[in-house]
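Participant: let me see the structure of the following:
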Amino acid sequence: MVRHIPREIGVREITNVISDAGFKAAPLDTGADDGTGMPDPSAVALENLKKHRRQAAKRFFWSLAFAIPMFVFSMIIDMALPVSNRVAQAFHRKVFQKYSVSVIIIFFLATATQISLGLHFYKHAYKSLVRAKTANMDVLIALGTTAAYVGSIISVTLQGGAGEQFFETAVFLMTFILLGRWLEAIAKGRTISAVEALVKMQPDDALLVSPAKLGKGDELTTISARQIQLGDQLQVNSGMRVPSDGIVVRGQTEIDESLLTGESVPVVKQVGSTVTGGTLNISQTIQMRATAVNEASTLSRIVRLVREAQSNKPQLQEIADRVASRFVPFVVLAAVVVFIAWIAAGATGHINSKWLASKQSMGNHSDGMDEQEPMSYGIFALLNAISVLVIACPCALGLAAPTAIMVGTGLAARFGILVKGGGATMEAASRIDVVAFDKTGTLTIGKPAVTDSYQTESMPGEFNTWLDACVYELESQSSHPLATA
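Facilitator: The predicted model follows:
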């Protein structure tokens, strides 16, 4: 293995030697910060986040294709429409043994959802249980939706197509969870856009200053910013961005550092002052010596930190996963206890008969609302056990937390605030009681204005007017930031 030590030899020198030997060579722009040529994990994580955002949107909108018709059939046709409605009568007509059109459609919608969307949760639940030997939030989701789906099949089958069912519950649970994950991906996407904007602030080229020859001035050569080496002397003209971190060795200028510090007023830089890569030179030409290049620069380190923060799992999800690892066995045990308790209550005659009797919700509505046969206490016990598993599904947490993060990061972005760590940062910010700002214009809008002027009373008004005009004329020719006031 060949290890590159930047302080010993630079990338440009290596490529020049290879080129002199008759071969073509160029720096590999992979984001590697150690010269190994290996891809930067944070850059890979950023690409994964973009892919995750697209997949999250695709899954959510795909779930709507099942959730919307499920809502129409299970909530509107089966519950909202009156018995006399012709549409309700048409869909409640029994077409296969004792199963109505509505039950069959709802069953196929739920089955398609379990196969196409549930597979995503099943895979993650399997990895958590088998590989990680623990249970996370995906296990609870898979457990709750599967219980609702399988329990509905058992109930409807044993009661001849007219039993209580929770097919819509499984579909709606998945839809809400996928909505939450899509919102979470949107919140991360906003920070990704901010990161990409930071990356674009880095200039592509730089002006390399070669030592002056006898009778000639400095020789300037345009090189790629990726080829800058430690100790290179670079020239930064007015209007150009600083190509790397460094120290001013010639000239004096004003630098706009709002990119990094939020400073609205440019900062004066002179010989010996430090400059940061990506900041904007707005005044005079300067020459600088590079002290940190490429991935070692301040801007690159900021980008890397933000990328790594966005690739981490939100703190609330980590808490949910930790709770789930202990909660899943308890939920399963509770469901078993509930089932056994109701079986025992039914066997000893301690279940109220009114609880077992219900109006037929999906029978032959062409003949009106008929009383269905009371369900057995075994089915009643099964439905109660399923209810325990369904309510354990963390739908509220899976939707509420990403929604809060999306709204919070969105509002912050409107005010120019970059939330680096997503939900974890916002959660930590709630405990802040003291905020310290520097003494400069960080909190201003960067538009200085003259509010008052004072003249001596002994001078005539015409003189003061003439003096104001002279000051205005002088300031209008100046490039100083305060001259625009």
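
Participant: use CA for all of it now, contacts and neighbours both
Facilitator: OK.

Participant: any idea how far L383 is from A341?
Facilitator: 13 Å (Cα to Cα, to the nearest Å).

Participant: other SSEs contacting whatever helix or strand I105 lives in?
Facilitator: Under the criterion of DSSP states H and E, I105 resides in helix 101-116. With contacts defined as 3 or more Cα pairs under 8 Å, 6 or more residues apart in numbering; DSSP states H and E, the packing partners of helix 101-116 are helix 41-71, helix 86-91, helix 167-200.

Participant: so who does P394 touch?
Facilitator: 137, 140-141 (Cα atoms under 8 Å, 6 or more residues apart in numbering).

Participant: what is the nearest of those residues to A469?
Facilitator: Distance to A469, by Cα to Cα, is smallest for M137 among the contacts of P394, at 70.8 Å.

Participant: what's around the closest one, how many residues?
Facilitator: If you count neighbours by other Cα atoms under 10 Å, M137 ends up with 28.

Participant: show me the contacts for the nearest residue to it once chain neighbours are set aside.
Facilitator: Nearest residue to M137 in three dimensions, chain neighbours excluded: D321, at 5.2 Å (Cα to Cα, 6 or more residues apart in numbering). D321 is in contact with 135-137, counting by Cα under 8 Å, 6+ apart.

Participant: to compare against the first, here's the next sequence to fold:
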Amino acid sequence: MLYPPLHHWLLGAVGEGRLNWLMLLLAAPVQFGPGLRFYRTGWAALRHRSPDMNTLVMLGTSAAFAYSLAVTLAPQLFPAGSRHVYFEASAVVITLILLGKLFEAIAKGRSSEAMRTLLQLQPATARVQRGAQVQEVPVDAVRLGDLVLVRSGERLPVDGEVVEGRSYVDESMLSGESVPVLKESGANVTGGTVNGTGAFTFRATGVGADMALSRIIRMVEDAQSSRPPIQGLADRVVADFVPLVLAIALVTFLAWLLVGGEAALTNALIHAVAVLIIACPCAMGLATPVSIMVGSGRAAQMGVLFRSGAALEELGEAQVVALDKTGTVTQGQPEVTDVFVDRGWSVVDGEQHLLRLAAAAEASSEHPLARAIERAAAPSPITRQPPSRRSLATAFAPSWTATRLRSARRGSWRG
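Facilitator: Model (predicted):
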């Protein structure tokens, strides 16, 4: 029917009666195969006096299929101008609703893929010190109170508290902040984050389901099972809509019985069925899952996970988005953008000279800002030994006297 010439050619070549039987054979497996789920849930909701979308789909498609079946089996009972079948309508409605549910499942699958990515953040093994021995054990075997050793560049297997050593840890997977955070004795660390160039030992305080990473994964799972408010609104509308549709269909049937003339019963049945078919909510059943699929799928591609369907829906009304830290929207590592030299400096090529001195001073540091200064000074030769007091005094000659005097008052020279 999408291509009228083909439809008319089939009517002429096959005949209307045979074509109706062919459509019956094609529509019946859809109606009582995949469509059977609407009968189970829709009838149960109707019995409990809380009709939902499934109830409306069941009523609309059943009316279309039953009327078409009657026309196919006993066409002589209907006026010549009303012997139309609606097998394609019932099959297409069921297909569209199930297509919407398929899109919804695809959206959940994309969230599950993002969740699997989160699971991969946790290493498979951990180096644990038990007694005098250091053992490499599966991460599931780590117990509360175990001492876990972390080397340079490793991911932390569980949550804990640092007891020995110090290092900078990249916590961007948790906080979005790109600058690594210093961790030393007493600091809390989170499983799944990445250690920098140092090494430290921490005591396990959160393992298994108690880890922060596990809680994030549970939050994503809860978002998958939650329904956005618009779906709840649709169900509430349908709860009032179904009785209203049934009442309109009944009024239509009675009205045509009174004014339908000789074929009153047939006309009444035809028009009552038309009301039920038109009321079938294929648009509502398709639009919401498609919008969820597109929104959550695109967000997952960009690294954004929605905690709930309500959050996704309410984002459409957002006028201003406020970010609580610049690290969320930076390149992921600090860099030197500008160098300001004091006017009192008379050093030739002052900016590069200052960068070389700063890079030399930071040569032994592990801080991310130290690495940024070294990268900025990379085009120039860098002295890897820390600068001496004399070289600093020469470089910062304009401020040398004041610095020396202030330090002398405190009883020591600090440079």
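
Participant: quick check: TM-score for this pair?
Facilitator: Overlay of the two chains. TM-score (TM-score structural alignment, normalised by the length of the second structure): 0.79; 367 aligned residues with a Cα RMSD of 2.7 Å.

Participant: still on that earlier bit, L383 and A341 of the first structure: who's more crowded?
Facilitator: Each of L383 of the first structure and A341 has its neighbours counted (other Cα under 10 Å); L383 has more, 23 against 14.

Participant: related to what we said a few turns ago, the residue nearest to M137 of the first structure maps to what in the second structure?
Facilitator: For D321 of the first structure, the aligned position in the second structure is D235, judged by TM-score structural alignment.

Participant: in the host helix or strand of its match, what counts as buried?
Facilitator: Here D235 of the second structure sits within helix 229-259, counting by DSSP H and E. By neighbour count on 16 or more other Cα atoms under 10 Å, the buried set for helix 229-259 of the second structure is 234-235, 238-239, 241-242, 245-246, 249-250, 252-257.

Participant: that one vs the first structure, mean deviation?
Facilitator: Superposing on the first structure and averaging over aligned pairs (mean Cα distance after the TM-score superposition for the first structure), helix 229-259 of the second structure comes out at 2.1 Å.

Participant: what's the following helix or strand after that helix?
Facilitator: helix 264-278.

Participant: where in the first structure does the helix or strand just after that next one fall?
Facilitator: Sequence order places helix 282-301 as the next helix or strand after helix 264-278 of the second structure, per DSSP H and E. Counting by TM-score structural alignment, helix 282-301 of the second structure lines up with residues 395-414 of the first structure.

Participant: G297 of the second structure versus the residue most central in space within the second structure, what's the distance?
Facilitator: The centroid of the second structure falls nearest to L305 when counting by Cα atoms, centre = their mean (3.3 Å). As defined by Cα to Cα, L305 of the second structure lies at a distance of 9 Å from G297 of the second structure.

Participant: mind listing the shared neighbours of these two?
Facilitator: S111.

Participant: just give the nearest non-adjacent residue to the corresponding residue of the second structure for A147 of the first structure, would you?
Facilitator: Counting by TM-score structural alignment, A147 of the first structure lines up with A63 in the second structure. What sits nearest to A63 of the second structure in space, not counting adjacent residues and going by Cα to Cα, 6+ apart, is V273, at 5.7 Å.

Participant: the alignment partner in the first structure of the one you found: neighbour count?
Facilitator: Matched by TM-score structural alignment, V273 of the second structure corresponds to I386 in the first structure. Number of residues near I386 of the first structure (other Cα under 10 Å) recorded here: 28.

Participant: which bit of the first structure covers the longest strand that the second structure contains?
Facilitator: Looking across the second structure with DSSP state E, the single longest strand is strand 159-170. Mapped onto the first structure using TM-score structural alignment, strand 159-170 of the second structure covers residues 245-256.
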